[in-house]
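*Asks:* Here's a sequence, model it:
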Amino acid sequence: MKYLFALSISFLLTAQSGFSQSEKSKALPRIKVSENKHYFVTEDGKPFFWLGDTGWLTFSKLDRAGVEKYLQDRKAKGFNVVQVMVLHNLNAVNAYGDQALMNDNLADQITSPGNDPDNAPEYDYWDHIDYTLEVAQKNGIYLAMVPVWGTNVSKGNKVSKEQAVKYAKFLADRYKNKTNVIWLNGGDTHGNEFQDIWNAIGSTLKTSNPNQLVTFHPFGRTDSSDDYHNASWLDFNMFQSGHRRYDQDSSKTAFKEDNYKFVHRDWDLKPTKPTLDGEPSYEGIPHGLHDTLQPKWTANDVRRYGYWSVFAGGAGYTYGHNAVMQMFRKGDKPAYGNKELWYDAINAPGAGQMVYIKNLMLEFPYLERVPDQSLVASQGQKYDYQVATRGNDYALIYTYNGRKITVNMGKIAGDKVTAAWYDPKNGQKTKIGVFDNKGTKEFQPSGKKEDGNDWVLILTSNK
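*Replies:* Reported below is the predicted structural model:
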């Protein structure tokens, strides 16, 4: 082991990230919940649309050059949040061979004096996280960090409440002054289990740093609101809608891609809190998750999950790719049938298309936006489903498969409205015309009716 000794918390508070003062970037504005409690804004009141990527194993698998490459790419593609595990396992080791913990004890972090990346004994696991946070900040990205992945708590009773509190205090103290830190408590785990530990971690993080947002990342097809909506430490809700198409019993009787239903339910809960899909089905992952013979989710699917959940009232959306979420490198043991290298998969079609949903949402008055299904006059089921959102002077309706959209007019201001099509694949607009803002009106997208022929109908008031 290359470490010299463990440092006290007082030393950790002065730890730097390996950048000189001249190289350090300006701190990003803190993110907070908007006044209407449904969305996010920056501390100076500007709308913040969460466009996330799942780079779960960034801290453990990427070296400094990899961190730079990955985060620069995500900035270029419009992402502003990356979800990442601080500890995937209690025996976590990073790309430099640095262990995070002494004897797999959550309460005993291995740290060393200094942080010079060219001096191996100095540059430890936590220094590498500091460095990654600085690179993220330089690229305008917030890191939504899972303190410890859920399986470490749910299997084997390896974590006590006392250890969890001590570890959460270590994280809170070390990252107290980081403005681009968001906390994802839990980590793909059942929220109704080990609640004493999850509440202890959440409470410690929030009490120590009240200006850093905290949520809970739950198990598949569940929502943080199921168990923690009223927790004082939970600032916003997150659900995981992926990754299976049907129930695990393979009965194929239940449609399991209706992520908009989670948003509709959370929207009406009191107290009001933002919500978003933090883990839909990933691009490039099999429909059956572990059944690698099944077809893989595509760019069409990740667009559908995005527009369905955001138009339903989501405060953002998190994209994922099978290879990128596991940062798959040559020589790694693949999970979920993956064969792509992460640095190739960052250019998957879906990743490049996510920015168009963010651009569209921020084009209009964002904070007045509400979901409004009454705009849709002829609703469909499954992939025929159409979802609608509006502000005072605009309305947006999404169709996944090019099915004709029949609109109940008069839901936005003005005697006349201008209609246009928006292409989620490239962000291009095509004007349709000007129409009376009353009665019902049919709008037919171009192309044949088929999955992936998706369009957004834009209606704007003529005043």
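*Asks:* contacts and neighbour counts: CA atoms only from here.
*Replies:* Noted.
*Asks:* doesn't residue 69 fall inside a helix?
*Replies:* Yes: judged by DSSP: H, G, I helix; E, B strand; the rest coil, residue 69 forms part of a helix.
*Asks:* Grab the most central residue of the protein for me.
*Replies:* residue 318 (3.3 Å; CA atoms, centre = their mean).
*Asks:* wait, isn't residue 387 in contact with residue 405?
*Replies:* No: with contacts counted by CA atoms under 8 Å, residue 387 stays clear of residue 405, the gap being 10.2 Å.
*Asks:* Second input sequence below; structure requested for side-by-side comparison:
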Amino acid sequence: MVGLLGWVCLLGLACGTSFAADSEAKQWLPYEVVLNAIGGYGNPYKDVEVNVTFVPADTARRYLVNARGEPFFWLGDTHWSGFSLAEHTRDNNDPFYNDSTSMFQEILTRRVAQGYTVWKAESFANNDEGVDCAGSASDGSVTHWHTSSTWTSLWVRECQAHINRAQTVAFPGGNAPINHGGPAWINNTFFSLPNPAFWQDIDDRVALVNQAGLLAALAVGIGRSMPTNATLADHMRLSKYFFARYAAFNTVWLTCQEYCTSTACPDCWATIAATIWSMDPYRRPNSMHNCATNPIAYHDQPWYSFVTLQLGHGSLASVDHWLAQYNATPARAIIEDEANYELLVPPYQPVTSEMTRQTAWQAVIGGSFGYTYGGQGLWWGCWNRTYVNGNCGTVGSSAYKTWNETLHFPTGVTALGHWRDFWSQLPWWQLAPDGLVAEWSVLAPRFSQKPYQKSTPDRSVVVAYLPPSPCGTYTGMLHLPVTTPAPYSVFWFNVTSGEYLRLMTNVSGSVAVPEAPSTSDWALLATTNASHIDMARTHAYGRQDSEHDSRFHAPAASWHLVANVTSLGTPRQGPATVGLNFSLDEAATAVALGRYKLPDNGDCHQLSLYGPDGRTLVAQAYVNMAAAADANGFVYAGLVSPVRLQPGVPYYLVDNNSGPDSFANDDQTRLVPSTAGSISSSVFGGPGTFQAGGGGPNSGYGPVDLVFELASSQVRAK
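*Replies:* Just a heads-up that it's a prediction; the model follows:
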């Protein structure tokens, strides 16, 4: 029990009356005091401000630590719809694991068993997204992943019933969020009078989160709801109300989601964050959830406890993304809070399980104290395969995932389990990015696949992460302290299986690192204390793909989109995403992607094939530009899985991994297309923003090429 002395001042009373309560309450549990005002108020929410001062019996308990007083490792789970009807608290439709009373409870039980430590959500009580009970935007489109955030369409009839009871289908400002307690606001009017039942439903959910042993990371809503300071007073009042309800729980404050978009007022949200921090007797960690631009701001403010990053989705980043924030001054702790939700589906950029795994590893290597995971079907709760919501994708699509499927995703369950176990067995809080303790050969990939490492101050522990190296493996060198006797053991860690491969023992000083066992991603551990490593899961080092031939061998019946290059345009220095737009005359199967070899391009190039919308990724391959070219001057990489292409529709083939010292011939490059297809134009830009370049038909940047097989047996000149 923690003794609390509370002085409660009711501002708005003529006499400035104060009330003192001497009582006890348990820490991280709500404690309620009923106050009866002398006079009456038309709207107590607006007319009365309650200030409470707490004096804890033990000031040491003001700090957020785990039960053992140890540093807190953050493995978060994203539930943007966690306070709404999208996550059921009264029933469960999982046929495989339904001993829990509800979807909500099952998620908590499973995530705790899987080693998660943080549960993240927001109330949306400040947001008008203009969404009806069917979960679609007022114009019928889905333009942002929170388009359906305020009216969850999971229980359409219950949602409609609340509207009917309110005798309205629209109200000033739009539609309010809803849960089992009804809309967030009385009479469905934003910032008027809170509906206690709505907030009591959230009370119950936060209590369940804490009772499960998880920290609740909370935000009021989306930052763009406050584009100027005109509504600062309304947002401040709501934020204070939000804080007053949940300050008793085990929480950290994220203030709002995406505080710095072009339609938000960053300084307004900073004012709110500073105010809430000043009110918090525990001075618990306080932050603001970033937009994808991730500005380095507010580091010098005492209320800004840690940096909440958002890499975004659908692409990978260099470790430099995190290092830039980690190295900013004054120093702040950083957390990667939103990056590459596993198996994310259109209308967002698609994400593979491997991309999610790589992002989690790179984030911690770059200085993050953990990672907040998100999985398709659960970052926004998708009840079943008939639930219509833009955040869940297209009903009937094979990519559609439900919430209970998400609980079995390979990265969210297995790979992050290995990741957590690996870091948890090390003094991870002592490890810091270290650019000097290792160096890698010139064959090492750059940009998003760049290897990097961190170490303890005395370098008794060194950890390196080598992202997937699709163009081949490479060697390196560790620079360890020279000691006698040599105390270091060095291991490869398989990030997909959780197994260690013993590389060497009893070494110190400069130690040569051989090629990784495969071109997949690996972690490298050098330590003076290997006692924590389970030797039963440790094997001798050996190349796992020693017989692998990375050269592409075209099938005898294959076709090339580019039959010939008649002239090359001027070489232009990158970085840039460039290529061409093409179509095929009949159905075909893509088997390889290629890039024209230029003398100055000796690195690994990422080639991508996008669908007719210019946004949906169809295929991807990495081409080793150090390899020998064919007779037409191209280097190819085969696709892991051949891809079916439809006839008569446009596709975009681009090189989107050109670095600052990479080169591509410009749009004056003239090409002769295959008789089985046509090249409409050169293109530049990015997914969803491709534009036609100059040169007209039969031109292309790069150039790039596609190898395909026709569905028919028709023989024509290639």
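*Asks:* circling back to that earlier point, which residue of structure 2 is paired with the residue nearest to the centre of structure 1 in the alignment?
*Replies:* When structure 2 is aligned by TM-score structural alignment, residue 318 of structure 1 is paired with residue 372.
*Asks:* Who are the contact partners of that match?
*Replies:* Residues near residue 372 of structure 2 by CA atoms under 8 Å, 6 or more residues apart in numbering: 74-78, 118, 335-339.
*Asks:* do you know how far it is from residue 228 of structure 2?
*Replies:* 29 Å (CA to CA, to the nearest Å).
*Asks:* from the middle of its chain, how far away would stretch 506-525 of structure 2 be?
*Replies:* Computed by CA atoms, centre = their mean, to the nearest Å, the separation of stretch 506-525 of structure 2 from the middle of its chain amounts to 28 Å.
*Asks:* Structure 1: helices as residue ranges?
*Replies:* 9-12, 58-61, 64-76, 125-138, 151-154, 161-174, 195-208, 225-228, 260-267, 299-311, 322-325, 342-345, 349-353, 355-363 (DSSP state H).
*Asks:* so where is the fourth one in structure 2?
*Replies:* Counterpart in structure 2 of helix 125-138 of structure 1, with TM-score structural alignment as the criterion, is residues 198-211.
*Asks:* For the matching stretch, buried residues please.
*Replies:* Neighbour counts over stretch 198-211 of structure 2 (16 or more other CA atoms under 10 Å) mark 198-199, 201-203, 205-207, 209-210 as buried.
*Asks:* Using CSV, please lay out the residues you listed together with distance to residue 269 of structure 2.
*Replies:* Shown next, in CSV, are the buried residues of stretch 198-211 of structure 2 (distance: CA to CA, whole Å):
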residue, distance to residue 269 of structure 2
198, 24
199, 22
201, 26
202, 22
203, 24
205, 25
206, 23
207, 26
209, 26
210, 26
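*Asks:* Of these, which is the nearest to residue 672 of structure 2?
*Replies:* residue 209 (61.8 Å; CA to CA).
*Asks:* Could you report the separation of that closest one from residue 84 of structure 2?
*Replies:* 15 Å.
*Asks:* and what of residue 106 of structure 2?
*Replies:* Residue 106 of structure 2 is 16 Å from residue 84 of structure 2, by CA to CA.
*Asks:* So between these two, which is more surrounded?
*Replies:* Taking other CA atoms under 10 Å, residue 106 of structure 2 and residue 84 do not tie; residue 84 has more neighbours (32 against 20).
*Asks:* which residue sits closest to that one in space, ignoring its chain neighbours?
*Replies:* Distances taken as CA to CA, 6 or more residues apart in numbering place residue 179 nearest to residue 84 of structure 2, at 4.6 Å, with adjacent residues excluded.
*Asks:* distance of that neighbour from residue 81 of structure 2?
*Replies:* 10 Å.
*Asks:* what do you get for residue 298 of structure 2?
*Replies:* 28 Å.
*Asks:* same deal with residue 339 of structure 2?
*Replies:* From residue 339 of structure 2 across to residue 81 of structure 2, the span is 17 Å (CA to CA).
*Asks:* ok, now which ones touch the counterpart of residue 70 of structure 1 in structure 2?
*Replies:* Here residue 70 of structure 1 is matched to residue 107 in structure 2, going by TM-score structural alignment. Counting by CA under 8 Å, 6+ apart, residue 107 of structure 2 touches residue 407.
*Asks:* Next: residue 487 of structure 2.
*Replies:* Applying CA under 8 Å, 6+ apart to residue 487 of structure 2 gives the contacts 505-508, 528.
*Asks:* Going through those residues, which ones are buried?
*Replies:* 505, 507-508, 528.
*Asks:* buried ones in stretch 418-429 of structure 2?
*Replies:* Here stretch 418-429 of structure 2 shows 418-420, 422, 426, 428-429 as buried, counting by 16+ other CA under 10 Å.
*Asks:* Toward the C-terminus, what is the element adjacent to the lengthiest strand in structure 2?
*Replies:* For structure 2, the strand with the greatest residue count under DSSP state E is strand 634-645. For strand 634-645 of structure 2, the following helix or strand on the C-terminal side (DSSP states H and E) is strand 651-655.
*Asks:* what range in structure 1 matches that next one?
*Replies:* The aligned range for strand 651-655 of structure 2 is empty, by TM-score structural alignment.
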